[in-house]
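Student: sequence first, predicted coordinates after that:
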Amino acid sequence: MFKTQELRIGWLYPTLMSTYGDRGNVICLQRRCQWRGLNVTIVPVTQQTEASIFKEIDVIVGGGAQDRQQEIVMRDLRGAKAEAFKEKVEEGTPGVFTCGSPQLLGHYYEPALGRRIEGLGLLDLVSKHPGANVSRCIGDVVFEITSSPLAETLRKQLGKPPIIIGFENHGGRTYLGKVEPLGKMIKGYGNNGEDGYEGAFYRHVIATYCHGPLLPKNPFIADWLIQTALQEKYQAEISLDPLDDSLVEQARKAMLKRLEVNC
C-alpha cells in the first residue's frame, strides 16, 4: 500500500449528533489510518457547510442525537445538500451511521412527542417511538453480521463469523422494508425487539443502533470502511497493513464471557 494515500472522513453534524459518544468512531478511523501511515483529514459537515463538501469526502460517519437535534439536522439536510449526500452513497462511498442517523436515512421518524420527521428515503425503513411511557431499548448487544457481501468479506478476513459487540440506547423502533438487515440478534433488542434483526446494510453503508462506540469494539469494521474507501477512491485493490489488536480481542472475549454468549 502506498504511504501517500489519503482519506477524508466526513463527520456529520458533530455538535448536534454526538450524544452517545459516537465521536469514538471518528477517532478510531483516524488513528487506524495514522498507524498505517495514511494521511487523514476530518471534514465536519455542519449547517454552514455547502453541498459541494460531499465531493471531498471518502468515508462518512454519523452519530446519535435526541429528537430536537435530529429535527434541526433534517431541516438543514435538504435540497442540494441532500442530493449530494445521496449521490455519494449511491456511488459506493462507505459510511457508518449509528442510532439517530440511520433513522434520518429512512423514510421518516415519528418521535414520542411532536410531528413526524421526514427522512432522506435513502434506506427503505421507517422508525417510530412507541410513546413516552414505553421503556427504551437499553443494554449490551451482540449480533452476527449476515448482510451480503459484507458478511462473506468479513468471514474470509477473520476466519470466523463476524460478531459485533456494542451497547444500544434508543427509544425509537425501526422497521425494515426492502433493505437488507445488517445482522441477526444474539443478545439485545436490535431494531425493534420483535423481528430479531439489527441495523441495515445498503451499498457500502452500515446503519445500526450499536454504540460502544462501535468501531473501537469491532476494529475489523473500521478496517473494512478504510479499505473500501481507499478502493473506491483509487479504483484499485488495496490491502491494509495488519495492526496489533490483541488487547481488543482480550476485551471482546471477556465481554462475551460476561454476557454468557458463546461465539
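Tutor: Done, it's in. Remember, predicted model here, so these are calculated numbers, not experimental data.

Student: only C-alpha atoms for contact and neighbour calcs from this point on.
Tutor: Noted.

Student: please enumerate the helices of the protein.
Tutor: Using DSSP state H, the helices of the chain run over 23-34, 67-76, 79-91, 100-105, 150-158, 214-217, 219-234, 246-258.

Student: next up, the contacts around residue 191.
Tutor: By Cα atoms under 8 Å, 6 or more residues apart in numbering, the contact list for residue 191 reads 173, 174, 175, 197, 198, 199, 209.

Student: included below, for side-by-side comparison, is a second structure:
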Amino acid sequence: MTLTIVSLLPSLQNTNGDAENAVVLESRARWAGLDARVVAVESASDLPEHVDAVVLGSGSDASLDISRERLLGLVDELRRWGTEGVPILAVGTGWELLSWGIERADGSTVEGLGIVAGRGVPRARRITGDLIVQVPRIGQLVGFENHARDYVGAEASPLGRVRAGTGNGRGSGQEGVRMGDVIGTHLHGPVLAKNPRLADSILERMCSRAGLAYTPGAQAAVVDGYAESARHAQLKAAGVAPAD
C-alpha cells in the first residue's frame, strides 16, 4: 500500500515553504520503510482516488480570492476528509481559508469554507518572530509566526498554549485550532521539519487508518538530531526552558 499525501494548491499556498510539510511526511514514511507519495492538487481534477493526509500551506493576501475559489471546488472532499479522520494540516492563510472567514483591514471579507471554528480578524500591526507552543501529548512546538491578523472563535479548541510569541492573539494565550484530526496553525518553518513529534503523530494516525504500523526509521533519528539542536537554540533565544 502506498500512503498518499495531498499538497493542496502548492502554486499559490507556499509563501513560507509550508507546502513542503507534505514532503516531510513522505520522507519520514519512506525512512520507516513505507511506500509514500506526494500528489500536488491544484483543482478537483487532480485528486487521487485515495487520500491519507492533506497539507495546505500559507499564501499571500493577494492570492486569497483565487485560492478560495479553487478550494470551493474541493469543499465536499475537505468536509468528508475531516469527518472521516484524514489528517489535515493547514498553515497561515490556508488555515484561515478553512475557517468561518477572513476580515481584511479595509473592511472587506473573504468567506471561509467553514471546516474549522473561528475567523481571522485584523490587528493593528503585523506580528513576526519566534513562536513557542505547548501542545498536549506532543510537547513544545517551535516555529516562526508572521501574520497581520489575530484568530478568534477557536478558544474552545486551540492547538496549544503560547509559551513565547503571540499566536492567536487578543490576549487568548492560545495558538492554532485542532478539531479532530484537522490542525490549523501560525507555525511556519515548515512546522513538521522543525517538530518531528508532530510529524510522527500525524504519520501514526495515517498508518492507523491504513492498518499499518509506524516506527521512525534510522534516518529519522539522524535528522531529528539536527531538528532538536535547532529547537533548543530557538527555545534559548525565546527565553523558554525546555519542558520535554
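Tutor: That came in fine, so what should we check first? Only a predicted model underlies this, so the values are computations on that prediction, with no experimental measurement involved.

Student: ok, back up a step: can I get the buried part of the contacts of residue 191 of structure 1 as one PyMOL selection?
Tutor: Of the contacts of residue 191 of structure 1, the buried ones go into a single PyMOL selection, burial set by 16 or more other Cα atoms under 10 Å:
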select buried, resi 173+174+175+197+198+199+209
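
Student: any idea which of the helices of structure 1 gets closest to residue 121 of structure 1?
Tutor: helix 100-105 (5.9 Å; Cα to Cα).

Student: equivalent range in structure 2 for that closest one?
Tutor: Aligning helix 100-105 of structure 1 against structure 2 (TM-score structural alignment) gives residues 93-98.

Student: show me the contact partners of the matching stretch.
Tutor: 13, 56-61, 64, 68, 102, 111-116, 119-120, 184-185.

Student: got the buried residues for it?
Tutor: In terms of neighbour count (16+ other Cα under 10 Å), stretch 93-98 of structure 2 has its buried residues at 93, 94, 95, 96, 97, 98.

Student: can I get the residues you listed in CSV including distance to residue 192 of structure 2?
Tutor: Below are the buried residues of stretch 93-98 of structure 2 laid out as CSV (distance: Cα to Cα, whole Å):
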residue, distance to residue 192 of structure 2
93, 17
94, 16
95, 15
96, 19
97, 20
98, 20
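
Student: tell me how many other residues surround the equivalent of residue 9 of structure 1 over in structure 2.
Tutor: Using TM-score structural alignment as the criterion, the counterpart of residue 9 of structure 1 in structure 2 is residue 5. Using other Cα atoms under 10 Å, the number of residues around residue 5 of structure 2 comes to 26.

Student: how much space between the residue nearest to residue 45 of structure 1 when sequence neighbours are not counted and residue 72 of structure 1?
Tutor: In this structure, residue 45 of structure 1 finds its nearest non-sequential neighbour in residue 12, 4.9 Å apart by Cα to Cα, 6 or more residues apart in numbering. Noted for residue 12 of structure 1: a distance of 13 Å to residue 72 of structure 1, by Cα to Cα, to the nearest Å.

Student: so between those two, which is more surrounded?
Tutor: A count of neighbours by other Cα under 10 Å puts residue 12 above the other of residue 12 of structure 1 and residue 72, at 21 against 13.

Student: mind listing what the more buried one touches?
Tutor: Listed by Cα under 8 Å, 6+ apart, the contact set of residue 12 of structure 1 reads 44, 45, 46, 60, 61, 62, 63.

Student: can you tell me, leaving aside adjacent residues, what's nearest to the counterpart of residue 143 of structure 1 in structure 2?
Tutor: Correspondence of residue 143 of structure 1 to structure 2, assessed by TM-score structural alignment: residue 133. Nearest non-adjacent residue to residue 133 of structure 2, counting by Cα to Cα, 6+ apart: residue 162, 4.6 Å away.

Student: contacting residues around that neighbour?
Tutor: 131, 132, 133, 134, 173, 174, 175.

Student: name the nearest of those residues relative to residue 144 of structure 2.
Tutor: The closest of the contacts of residue 162 of structure 2, once distances to residue 144 of structure 2 are taken by Cα to Cα, is residue 131, at 5.4 Å.

Student: separation between the nearest residue to the closest one once chain neighbours are set aside and residue 80 of structure 2?
Tutor: What sits nearest to residue 131 of structure 2 in space, not counting adjacent residues and going by Cα to Cα, 6+ apart, is residue 165, at 4.6 Å. From residue 165 of structure 2 across to residue 80 of structure 2, the span is 34 Å (Cα to Cα).

Student: have a look at those two and say which one is more surrounded.
Tutor: For residue 165 of structure 2 versus residue 80, the count of surrounding residues by other Cα under 10 Å is larger for residue 165: 21 against 12.

Student: what lines up with that one in structure 1?
Tutor: Aligned partner of residue 165 of structure 2 by TM-score structural alignment: residue 188.

Student: for the residue of structure 1 sitting at the aligned position of residue 118 of structure 2, list the residues it contacts.
Tutor: Under the alignment (TM-score structural alignment), residue 118 of structure 2 maps onto residue 125 of structure 1. Counting by Cα under 8 Å, 6+ apart, residue 125 of structure 1 makes contact with 103, 106, 107, 108, 174, 175, 176, 177, 178, 179.

Student: from the residues you listed, pick the one nearest residue 213 of structure 1.
Tutor: residue 103 (17.8 Å).
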